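Engineer: this one's sequence-less:
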């Protein structure tokens, strides 16, 4: 058994020294388990589907580990954490699992090494990771201070300290959060000609105007280089948010509802204006949305109650075609259903940010009421409207 253990350890050590493309390896201390769990997904901008999440478990032998995720030509997001231990405590219970994780991006054709602990570590293998180490060094005193402030806030809250004392600590936390964001912004500006700057755009809770400024600062070679998928993804998300914000300025009570034409569940064109002369409910929903499904019985009652006066248009959001059609059939939804595939993206057209969202239109196609979430007030408002 000892020989087998030594053989495995030697294999791991050999693997750690070879640094093949797509490999993550290194040494971690303080892990309360003999196994790591690694979640990863390929960042493929060309696909509109949600990325497939891969999960691997990796043995820790004397604190050392190695895993090869393959030499992908795409960026791969990776998160490394502690897997529940296979060993029990003397009392028969299982050791608690650390919630700390190491997040990183695996560059195409590169390897990365990790040395340290889940809480404090250094990355190696490419200049990209060295830059992250530089940032982590700058962030360390701020993070330590924030940890102390969070602990102080919890203690004062639990001890029943005065609101004045609690608010004083809260103000320090708010200042610390600003320091963190400012540190990220300065670092991105100072490294705008490096790949790491794109990765850091997803950090620091940036406001829209701050994000826009930094997107414009990123050097052209970086935008079009290995980080192009991430840059384009961030840029598109920002542009969609801007489009949604501008739409929300127009989606007001009394304003005309934006026109759209989408394919219905039978593959035929449906145009919103074809329903003029009736009250209309636009129901933005998805089979994945628990509150959407919970509200179906009430929506069915309304549809039956006002049949002939009212039409409902269910707008599929963030579903596959198969799941959408299956949900319509399973719940026997008798109203009009259209598929929102993004051309146009009706959720952006109407500034939708939460699900379900229901919008009531009058007989002339003007917006009467918008309600986000499953709220009884929606039905009270509809009943009052239909009695007019």
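Structural biologist: Alright, I've got the coordinates. Owing to the predicted nature of the structure, the values given are computational and were not obtained by experimental measurement.

Engineer: Only C-alpha atoms from now on, for both contacts and neighbour counts.
Structural biologist: Will do.

Engineer: Show the subsequent helix or strand relative to the lengthiest helix in the chain.
Structural biologist: In the chain, with assignment by DSSP state H, the single longest helix is helix 127-159. Next helix or strand after helix 127-159 toward the C-terminus (DSSP states H and E): helix 163-190.

Engineer: measure residue 191 to residue 177 for me?
Structural biologist: 21 Å (CA to CA, to the nearest Å).

Engineer: now do residue 55
Structural biologist: Taking CA to CA, one finds residue 55 at 32 Å from residue 177.

Engineer: Comparing these two, which residue is more hemmed in?
Structural biologist: Comparing residue 55 with residue 177 by neighbour count (other CA atoms under 10 Å), the higher total belongs to residue 177, at 17 against 12.

Engineer: all helices of the stretch 251-388 of the chain, in order?
Structural biologist: For the stretch 251-388 of the chain, the helices defined by DSSP state H, counting those that start in this stretch cover 290-294, 296-305, 321-330, 346-349, 376-386.

Engineer: before we go on, here's another structure to hold up against the first:
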């Protein structure tokens, strides 16, 4: 009898261990038609994973495995939905929500996906706490966002300009709530996600206190280690530091180095032909270049294009007469990696001594800074 109990206990432990090796998501949605598709998307390591299940009698089941806690998105779609391009209205109407996925059992319950309650795992429990803290501000923002959408449709610039400060003020209050959550929950993957959201362009002085607030366990997670490495790079390319030298080919295949321009004021301009904001900013940069090009000033533009034809066409179309280089590897551009460029446009103003003087000078800021430096 004792032997049987021991064997049974071992079997249960083995079953429990196996059950925790992956995740399960069991959903029950009322008012949802049979045949609708539930889409699940998330990252595990470097891999982007997309999975799906069909709703039957309001229920669905998804299974999988993740390497670490990760933010995921779950969406309810009609397979018969039109194939027209995505619009802002369609995007806003998507029946979906984010949640924190880990190798645990999850439940999804509600009338639709957007308002469903998703439970499972410690990180998701933390996320529900954060959502409850943000809800009053989101409720205030929702009608204003709808108004802003209407003003965009109407091209009502005056109304947009008047409404924007109100939206911005609410966003500032939401950021305060999120920042408070980081300090109150240092051992949470939700806090890690919030810190990562501040890493588009890392300012070490602002970013490091939030990163250091995280617990050692979270800092040593896969994502935490990546952010630590990026923070280290950000310190190397901070204002006052020597700009890292690089060599890439110009439009004619001739190697050009940053160090060959030492002795001049140099703007390292990261851009791409496909980047709308970059193309919008180009006329401003061109105006500044024409004003200072004969005053010891040069621009070396590093493109994140991967197609030479598109790159050359954009240079010609925008009339950009300065130095252009690229390895045509897109987001894997070697210089962009060295300078931790995760978004474009970005730029670095380098002085004649090779040290970084300023970063991300947009619009009139570049002209004003050069006017102050170059007499």
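Structural biologist: Arrived safely. None of these values were measured; they are calculated from a predicted model.

Engineer: follow-up on the earlier one: would you tell me which of the helices of the stretch 251-388 of the first structure gets closest to residue 216 of the first structure?
Structural biologist: For the helices of the stretch 251-388 of the first structure, proximity to residue 216 of the first structure was assessed by CA to CA; helix 346-349 is nearest, at 23.2 Å.

Engineer: Surely residue 201 of the first structure and residue 210 touch.
Structural biologist: No - here residue 201 of the first structure does not reach residue 210: they are 9.8 Å apart, not a contact under CA atoms under 8 Å.

Engineer: Compare those two (neighbour count), which wins?
Structural biologist: The neighbour comparison of residue 201 of the first structure against residue 210 (other CA under 10 Å) goes to residue 201, with 20 against 12.

Engineer: How far off centre is the longest helix of the first structure?
Structural biologist: 23 Å (CA atoms, centre = their mean, to the nearest Å).

Engineer: what do you get for stretch 316-327 of the second structure?
Structural biologist: Worked out by CA atoms, centre = their mean, stretch 316-327 of the second structure lies 27 Å from the chain centre.

Engineer: what residues are up against residue 36 of the second structure?
Structural biologist: The neighbourhood of residue 36 of the second structure, defined by CA atoms under 8 Å, 6 or more residues apart in numbering, consists of 54, 55, 76, 77, 78, 79.

Engineer: Trace it over to the first structure, please.
Structural biologist: Alignment note: residue 36 of the second structure maps to residue 34 in the first structure; criterion TM-score structural alignment.

Engineer: repeat for residue 326 of the second structure
Structural biologist: In the first structure, residue 326 of the second structure lands on residue 315 (TM-score structural alignment).

Engineer: What about the aligned residue in the second structure for residue 215 of the first structure, how many residues nearby?
Structural biologist: Applying TM-score structural alignment, one finds that residue 215 of the first structure aligns to residue 211 in the second structure. Residue 211 of the second structure has 25 neighbours, counted by other CA under 10 Å.

Engineer: Quick check: chain neighbours aside, which residue is closest to residue 211 of the second structure?
Structural biologist: In space, and not counting its chain neighbours, residue 211 of the second structure is closest to residue 195: 6.5 Å by CA to CA, 6 or more residues apart in numbering.

Engineer: Surely that neighbour touches residue 209?
Structural biologist: No - checked against CA under 8 Å, the pair residue 195 of the second structure and residue 209 is beyond contact range at 9.9 Å.

Engineer: what sits up against stretch 137-147 of the first structure?
Structural biologist: Contacts of stretch 137-147 of the first structure (CA under 8 Å, 6+ apart): 173, 176, 179, 180, 183.

Engineer: Tell me the residue in the second structure aligned with the third one.
Structural biologist: Aligned by TM-score structural alignment, residue 179 of the first structure pairs with residue 173 of the second structure.

Engineer: Count the residues that sit near that match.
Structural biologist: With other CA under 10 Å as criterion, residue 173 of the second structure counts 13.

Engineer: try residue 359 of the first structure
Structural biologist: There are 22 residues near residue 359 of the first structure, going by other CA under 10 Å.

Engineer: OK, contacts around the residue nearest to it when sequence neighbours are not counted?
Structural biologist: Distance criterion CA to CA, 6+ apart; nearest residue to residue 359 of the first structure, sequence neighbours excluded, is residue 370 at 4.4 Å. By CA under 8 Å, 6+ apart, the contact list for residue 370 of the first structure reads 253, 357, 358, 359, 360.

Engineer: Could you do residue 122 of the first structure as well?
Structural biologist: Residue 122 of the first structure touches 114, 115, 116, 133, counting by CA under 8 Å, 6+ apart.

Engineer: likewise residue 299 of the second structure?
Structural biologist: Per CA under 8 Å, 6+ apart, neighbours of residue 299 of the second structure: 266, 267, 268, 269, 289, 322, 323.

Engineer: And the fourth one, how far from residue 321 of the second structure?
Structural biologist: Pointing back at residue 269 of the second structure there. 13 Å.
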